[in-house]
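Q: I'd like to go over a predicted model; first the sequence, then the structure.
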Amino acid sequence: MLLNRRSILVATMGVACSAIARAELWPRKPVRIILNFPAGGPGDAIARYLAQRMSAILGQQVFVENRSGGAGAVGILAASNAQADGYTFLYTTVTGVVQVPLVSKDQNFDPLRSVVPVMGIGSTPMGLFVHASTPVADFPGFIEWARKQPAGLDIGGGGPIVEIATAVLARSANVRLVYVPFRGTAPVVQAALAGDIKAFFSTPSPVITENIRAGKLRAIAVTSASSSSLVPGVDPIAKFIPGYVQDINFGFFAPAGIPAEAVVKFSETLAKVLAEPEMKERLSGFGLGLQPLAASEMARITARDAETIRKTLETTPVKFGE
């Protein structure tokens, strides 16, 4: 039986009103944000601050659950396998999502299908930092110093993002660099301050900035395409190695199949938080440049990064460690 235009319009309006009504009812219970980084780092600080602000707007608790380990894969897999009921979200990096199949034995995970993008919040480069006792003041000096190390130079870092950055730098600069894995920013900084490692890659963080000001650490270079206010006073590595750019995009994802009304309300609430006057400065203090992105743009970046990493690994073998 054919429906006339009025019937179709009434039916469509009914569906739309139903979706809006369901969105207005969400959330009926606390909302969980899984974070695949350990407590104490800048990612943890950002997630907890956003959760606090969202709780105030929603009138319902939004809480953070740290699920680190497995080079970041543990938390991402936990989120992807969670019930898609609209009450579990994931805060992580696009690169982290893309790299799960490379660092995990779970071959069922598909970066483009197992989780869905919800909203991007910002991006950051990584800084290359050294202990203040090293005879290094800039990037050319760093490479010269690294080449003098008989067994190669250890580079600390937290996760496969840093491992790839280290491998690409070693190949591009024709220098031996040995990646030393840590479980996040906080432990790698602690190891550097203790003198256990002399150099490391990391996203910017307040603790790094404090120790640079205290004369304990030194920034050498930044992985953005041009100079960055997040790692001030240093040249980009791209100035010396054209094309070397390692920016990291942060955002929220959710298990595939999540109700649309939950995504809509979560995104609307997050957008309100990100629009608060102090947000840009606060995120910058945590080492993140504010750059809200729609879910569609997050999906495009995820697909792009997946292809970039695939091509990188064709020419730069990486043995992923935890």
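A: It's in. If you're wondering where the values come from, they're calculated on a predicted model, not measured in any experiment.
Q: C-alpha only now, for contacts and for neighbours.
A: Noted.
Q: in the stretch 201-322 of the chain, which spans are helices?
A: 206-213, 260-274, 279-285, 295-315 (DSSP state H, counting those that start in this stretch).
Q: For the first one, name the packing helices and strands.
A: Pointing back at helix 206-213 there. Secondary structure elements in contact with helix 206-213, counted by 3 or more CA pairs under 8 Å, 6 or more residues apart in numbering; DSSP states H and E, are strand 217-222.
Q: ok so, going back, and residue 97, which of the helices of the stretch 201-322 of the chain is closest to it?
A: Taking CA to CA as the criterion, residue 97 comes closest to helix 295-315 out of these, the separation being 7.9 Å.
Q: And that closest one, what's buried?
A: With burial defined by 16 or more other CA atoms under 10 Å, the residues of helix 295-315 counted as buried are 295, 298, 299, 302, 305, 306, 309.
Q: can the helices of the stretch 201-322 of the chain go into TSV with extra columns for distance to residue 220?
A: Supplementary listing: the helices of the stretch 201-322 of the chain in TSV, determined by distance: least, CA to CA, whole Å:
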stretch	distance to residue 220
helix 206-213	11
helix 260-274	31
helix 279-285	19
helix 295-315	24
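Q: For residue 184, which of the ones you listed is the nearest?
A: Of all the helices of the stretch 201-322 of the chain, helix 206-213 sits nearest to residue 184, with 13.0 Å by CA to CA.
Q: Structure two is appended below for comparative analysis:
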Amino acid sequence: MLARRHLLAATAVLAAPAVARAQGWPERPIRLVVPFAAGGGTDVLARILANGLSEKLGRQVLVENRTGAGGNLAMENVIRAPADGYSLLMGTNGAIAVNRHLYRGMGFDPLRDLMPITLAFRIEHLLVVSDAVPARSVAELVALAKAQPGVLTFGSGGAGSMIHLAGELFKFRTGIDIVHVPYRGGGPAMNDLVAGNISMMFDSLPSAEPQVKGGRIRALALCGTQRHALMPDLPTMTEAGVPNYAAASTGGLFAPLGTPAPVVARLGAAVRELVENEAFRTQLGRSGGDAVATSPEELGSLMAQESAVWEVVVREANISTN
């Protein structure tokens, strides 16, 4: 009993400085590591979030772009950083929940080695088809694909990207045979869709919406679980007859494992305050993101659920980046 009391006392002594530092946090600028290049969709949304957090926290939140290996370099950088609240990750579901199934020998596990803080935004996706495709609904598209297996194609921004996985999930849920055509980015894929060189895409709503409203391509369904204000008349996949289908891109804040609880709580509270602010929601929405906040437990559970879904899709589609 005496030894146990000594151990508890020693633990409390060691923890005390960390708690004290957390209570004074932040005392210097914070870096927010973004896994993708400057100017991309995730980067733009991350910078809006960083500006908002800078105001809420009273210290500058600086975006640091670390590209490479589909987000793995950025994740590893934050995982190896001191757990003091000054290194954060803008973690997408593609990096956190999918990469662990795409890359062998990563040397770390995002679900195990990163501390979830809160979701910050969601980017919805939708199924769009070329005007050359006669289908006017998801049911008609599925029937067409079953009548012509291996003929219809879908483009993406590259193997393992979320718009690729959304197409593979569609194949998996409907039992159809459509051919994946990878591009070096979503922009070239969309150009070929408009030109009629590919049949369909499962693109992000911000990217596809101008082309849909311009009449250059047709939208058949949203890939999320509920309708969206930008296209309120467009049905979800479930409403269109494809059950258990959900594919969206999300971005959330993650920190090194062991980051003090007071820091995590303050960051979560700051994001919730931003999400409740109409001006912030509007600014984020104009750049393609829907503002949303969660608890750390909810974010961790969401990533675990997505990981389980995409593990099956990656395995069934035999997708590998190695």
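A: Arrived safely, thanks for sending. What you see is a predicted model; the values in this text were computed from it and never measured.
Q: What does the superposition give as a TM-score?
A: Overall, the chain-to-chain superposition scores 0.80 on the TM-score scale (TM-score structural alignment, normalised by the length of the first structure); 314 aligned residues with a CA RMSD of 3.6 Å.
Q: what would the buried residues of helix 295-315 of the first structure look like in a markdown table with distance to residue 217 of the first structure?
A: Shown next, in a markdown table, are the buried residues of helix 295-315 of the first structure (distance: CA to CA, whole Å):
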| residue | distance to residue 217 of the first structure |
| --- | --- |
| 295 | 37 |
| 298 | 34 |
| 299 | 37 |
| 302 | 33 |
| 305 | 31 |
| 306 | 33 |
| 309 | 30 |
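Q: and the residue lying closest to residue 259 of the second structure once chain neighbours are set aside, helix, strand or coil?
A: Nearest non-adjacent residue to residue 259 of the second structure, counting by CA to CA, 6 or more residues apart in numbering: residue 83, 4.4 Å away. Using DSSP: H, G, I helix; E, B strand; the rest coil, the three-state assignment for residue 83 of the second structure comes out as coil.
Q: Check which helices and strands whichever strand or helix holds residue 154 of the first structure is in contact with.
A: Element membership for residue 154 of the first structure, per DSSP states H and E: strand 153-157. Strand 153-157 of the first structure is packed against strand 177-181, helix 185-193, strand 199-202, with contacts defined by 3+ CA pairs under 8 Å, 6+ apart.
Q: on that earlier part again, list the residues that contact the residue nearest to residue 259 of the second structure.
A: Contacts here follow CA atoms under 8 Å, 6 or more residues apart in numbering; on that basis residue 83 of the second structure touches 255, 256, 257, 258, 259, 260.
Q: could the residues you listed go into a markdown table alongside neighbour count and distance to residue 8 of the second structure?
A: Below are the contacts of residue 83 of the second structure laid out as a markdown table (neighbours: other CA atoms under 10 Å; distance: CA to CA, whole Å):
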| residue | neighbour count | distance to residue 8 of the second structure |
| --- | --- | --- |
| 255 | 29 | 26 |
| 256 | 25 | 24 |
| 257 | 18 | 22 |
| 258 | 13 | 18 |
| 259 | 21 | 20 |
| 260 | 20 | 18 |
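Q: And these, which is closest to residue 143 of the second structure?
A: Proximity of the contacts of residue 83 of the second structure to residue 143 of the second structure, judged by CA to CA, is greatest for residue 255, which lies at 45.9 Å.
Q: pretty sure that closest one is touching residue 87, no?
A: Yes. Applying CA atoms under 8 Å as the test, residue 255 of the second structure and residue 87 come out as touching, 6.6 Å apart.
Q: ok, residue 144 of the second structure touching residue 136?
A: No. Taking contact to mean CA under 8 Å, the distance of 10.7 Å between residue 144 of the second structure and residue 136 leaves them out of contact.
Q: Of those two, give the one with the bigger neighbour count.
A: A direct count of neighbours by other CA atoms under 10 Å for residue 144 of the second structure and residue 136 places residue 144 higher, at 17 against 13.
Q: quick one: secondary structure of the more buried one?
A: The assignment at residue 144 of the second structure comes out as helix when based on three-state DSSP.
Q: Spatially nearest residue to it, not counting backbone neighbours?
A: Nearest in space to residue 144 of the second structure, with sequence neighbours left out and distances taken as CA to CA, 6+ apart, is residue 135 at 7.4 Å.
Q: Now tabulate the contacts of residue 83 of the second structure in TSV and tack on distance to residue 246 of the second structure.
A: Output for these, formatted as TSV (distance: CA to CA, whole Å):
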residue	distance to residue 246 of the second structure
255	26
256	29
257	29
258	32
259	32
260	34
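Q: Just confirm the residue nearest to residue 144 of the second structure contacts residue 152, I think it does.
A: No. Under the criterion of CA under 8 Å, residue 135 of the second structure lies out of contact with residue 152, with a separation of 11.5 Å.
Q: just checking, what packs against the strand or helix carrying residue 74 of the first structure?
A: Under DSSP H and E, the secondary-structure element containing residue 74 of the first structure is helix 73-80. Where contact means 3+ CA pairs under 8 Å, 6+ apart, helix 73-80 of the first structure is packed against strand 31-35, strand 88-93, helix 94-103, strand 248-255.
Q: still on that earlier bit, just give the number of residues close to the residue nearest to residue 144 of the second structure.
A: Other residues near residue 135 of the second structure come to 18 when the count uses other CA under 10 Å.
Q: ditto for residue 14 of the second structure
A: The number of residues packed near residue 14 of the second structure is 11, by other CA under 10 Å.
Q: now swap in residue 211 of the first structure and tell me
A: For residue 211 of the first structure, the tally of surrounding residues (other CA under 10 Å) stands at 16.
Q: Give me the spatial nearest neighbour of it, chain neighbours excluded.
A: Spatial nearest neighbour of residue 211 of the first structure, excluding adjacent residues (CA to CA, 6+ apart): residue 217 at 5.6 Å.
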